[in-house]
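>>> Structure here, sequence nowhere to be found:
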């Protein structure tokens, strides 16, 4: 007796061997991509200027990663529009694992809200590879400021709404938005005074022109050590290994912390096998005590993560800063 297949099954039956062959070829191709990467030098784009915090972290990491993979890593600074130029360049780069980017959390998760058209989508245009490092931000004050901790600052500021200024590196910068966040979470009315750069802001707080500011660890800790500034608190979830004696702001104001991180990204569509290989080699590099010591000297802590963890971190921070930027009214267009 002859059993005839329904017409749909007769049409699909000849395709089955082809589908199996294609699936097998895909698996072989992915495995080959992982095995063959890297077959030539890798370009690591830094969307910020030479000598800045992101650049120094990237170069320290690139040196150790290059040793791990046995290929040169060329660090290329593509600056402009607060990091948007370099970020957009990587978003459109070949998806082969030979163009990567280390960028600051602010450029990846704050810029899309500050600019009407940043030139990239932080979620759709990138494959997260791993978090590389974190750099704590500190709330610091002139030594003559009456409060010595966050509890005292909140109490003092609540009796003087609109009369206490805080300095920042400019509109839309992380230290500006941290002040907005503090106002919202603590019910304060601190007045934002933007400067042209973090150094100028810190200098005026030292001089007593403005009483307080948020600053990066390497940007303000020299003033703290010289007695020219005092620390109100650190804006991290847990006490930083760089200065474990300093209290966090979250110890007084639960939930007040930010992830100021540097992440490694590849263009969207880069084969998963290649992304996983880069992440594995990157984790080995970050496990080197010499690299951790070098980064600590630059005010950063190693913070390795999986691709999935960086993806989640990016989404969470994008959601947070989109709300903060909108409430601040800050734009850079």
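Ah, there it is. Every value quoted in this text rests on a predicted model; they were computed, and no experiment measured them.
>>> use CA for all of it now, contacts and neighbours both
Noted.
>>> Run the chain-centre distance for the top strand by length along the chain.
Of all the segments assigned as strand in the chain under DSSP state E, the longest by residue count is strand 126-134. How far strand 126-134 lies from its chain's middle: 8 Å, per C-alpha atoms, centre = their mean, to the nearest Å.
>>> alright, now check it against this:
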């Protein structure tokens, strides 16, 4: 793009810390924010309070990529696919336990959506990050979790756990694994994406120009290869297409959260 880019990592509070930093910068397009789908579409409905308002503070520029998410199970779980897992969950005297990377994390969101579409009850066990949850799946302390497929695949290939399904669409790195929908449970199709946002008030001429610049970058073969090596797939969306996707996913999570009375503690 002909300019230097400085990456300023601001971890914490499911991305809220980064938005606060963006709000302190001028609305001139020089400072952008990389947001996950969860913090833009799930957290605003799940959290009781946030230091940002998506509609008021953020302007969507482009969606850049999505990651493959798998539903994994511990080897102790007597199920070789998702149908058998659901049947086991319905017949088990003790509810199966499913971990997440934390309350309000996108892995928690997928769990609640899966429970809803499969009409099963599962015990949610939140962790402080995906790594400790994965360790407990490997150790057989919990029964499963939703997790980035690239993170879980090495253990699955070594026979240490089972990947029962993937979310949304089959993965290029493990195309043999069927989706949740393909196994008879439609409705868990939202892909976890990562997009670029500007601060509200940034001139449309600037956001439009940025979207055009990023299109060439995101669709470049070199970018696709770098994304793939990190477990992501390039997925360019901009303008009204990106805004419509955000709105549709936000409504899906809102309906689920209201129907199941889910709120942060």
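Arrived safely. Quick caveat, the model's predicted, so the values are computed rather than measured.
>>> ok so, going back, so the longest strand of the first structure matches what in the second structure?
Matched against the second structure by TM-score structural alignment, strand 126-134 of the first structure falls on residues 58-66.
>>> mind listing what the residue nearest the centre of the first structure touches?
Nearest residue to the geometric centre of the first structure (C-alpha atoms, centre = their mean): residue 105, 2.2 Å. Taking C-alpha atoms under 8 Å, 6 or more residues apart in numbering as the contact definition, residue 105 of the first structure lies against 259, 260, 261, 262, 263, 314.
>>> In strands, which of the residues you listed appear?
261, 262, 263.
>>> Now the corresponding residue of the second structure for the first one: closest residue in space, sequence neighbours ignored.
Going back to what we said before, that points to residue 261 of the first structure. Under the alignment (TM-score structural alignment), residue 261 of the first structure maps onto residue 193 of the second structure. Closest residue to residue 193 of the second structure apart from its sequence neighbours, by C-alpha to C-alpha, 6 or more residues apart in numbering: residue 66 at 4.0 Å.
>>> quick one: the strands in the first structure?
Under DSSP E, the first structure gives strands at 42-46, 73-77, 99-104, 126-134, 137-141, 165-168, 191-194, 212-216, 230-234, 261-267, 301-302.
>>> and the gap between residue 13 of the second structure and residue 51 of the second structure?
Per C-alpha to C-alpha, to the nearest Å, residue 13 of the second structure is found 10 Å from residue 51 of the second structure.
>>> I'd like to know how many residues surround residue 251 of the first structure.
Using other C-alpha atoms under 10 Å, residue 251 of the first structure has 19 other residues around it.
>>> And it, what's its match in the second structure?
Looks like residue 251 of the first structure aligns to residue 182 there (TM-score structural alignment).
>>> Please tell me how far that match sits from residue 167 of the second structure.
10 Å.
>>> now residue 272 of the first structure: how far from residue 131 of the first structure?
Distance from residue 272 of the first structure to residue 131 of the first structure, by C-alpha to C-alpha: 17 Å.
>>> which residues does the match of residue 261 of the first structure contact?
36, 37, 63, 64, 65, 66, 67.
>>> what number of residues lie near the residue lying closest to the third one once chain neighbours are set aside?
Read that as residue 63 of the second structure. With C-alpha to C-alpha, 6+ apart as the criterion, residue 63 of the second structure has its nearest non-adjacent residue at 4.0 Å, and that residue is residue 195. As a burial measure, residue 195 of the second structure scores 22 neighbours (other C-alpha under 10 Å).
>>> ditto for the one 5 residues further on
Number of residues near residue 200 of the second structure (other C-alpha under 10 Å) recorded here: 20.
>>> go on, residue 272 of the first structure?
17.
>>> Return the residue of the second structure aligned against it.
So, by TM-score structural alignment, residue 272 of the first structure is matched to residue 204.
>>> mind checking how far that match is from residue 83 of the second structure?
Taking C-alpha to C-alpha, one finds residue 204 of the second structure at 48 Å from residue 83 of the second structure.
>>> Kindly report the same for residue 48 of the second structure.
35 Å.
>>> which residue in the second structure lines up with residue 165 of the first structure?
Checking TM-score structural alignment: residue 165 of the first structure goes with residue 97.
>>> Confirm for me that that match is in contact with residue 143.
Yes. Taking contacts as C-alpha atoms under 8 Å, residue 97 of the second structure lies within contact range of residue 143: 5.3 Å.
>>> Name the residue in these two with the higher neighbour count.
Each of residue 97 of the second structure and residue 143 has its neighbours counted (other C-alpha under 10 Å); residue 143 has more, 22 against 17.
>>> Next up, the contacts around that one.
So residue 143 of the second structure contacts 73, 74, 76, 77, 96, 97, 98, 99, 137 (C-alpha under 8 Å, 6+ apart).
>>> which residue in the first structure lines up with it?
Match for residue 143 of the second structure (TM-score structural alignment): residue 211.
>>> Give me the neighbour count for the counterpart of residue 186 of the first structure in the second structure.
Residue 186 of the first structure maps onto residue 118 in the second structure, with residues paired by TM-score structural alignment. Neighbour count of residue 118 of the second structure, defined by other C-alpha under 10 Å: 20.
>>> isn't residue 118 of the second structure right up against residue 85?
No. Using C-alpha under 8 Å, residue 118 of the second structure is not in contact with residue 85, being 10.3 Å away.
>>> can you map out the helices along the stretch 101-250 of the first structure?
105-109, 111-114, 150-158, 174-186, 198-207, 217-225 (DSSP state H, counting those that start in this stretch).
>>> I'd like the distance from the fifth one to the chain centre, please.
Looking back up the chat, that one is helix 198-207 of the first structure. That offset, for helix 198-207 of the first structure, works out to 24 Å (C-alpha atoms, centre = their mean).
>>> Give the buried residues for that helix.
198, 201, 202, 203, 204, 205, 206 (16 or more other C-alpha atoms under 10 Å).
>>> Taking strand 212-216 as reference, get the angle to it.
140 degrees (axes from the mean of the first three to the mean of the last three C-alpha atoms, to 10 degrees).
>>> Which strands and helices lie in contact with helix 198-207 of the first structure?
In terms of contacts (3 or more C-alpha pairs under 8 Å, 6 or more residues apart in numbering; DSSP states H and E), helix 198-207 of the first structure is packed against strand 165-168, strand 212-216, helix 217-225.
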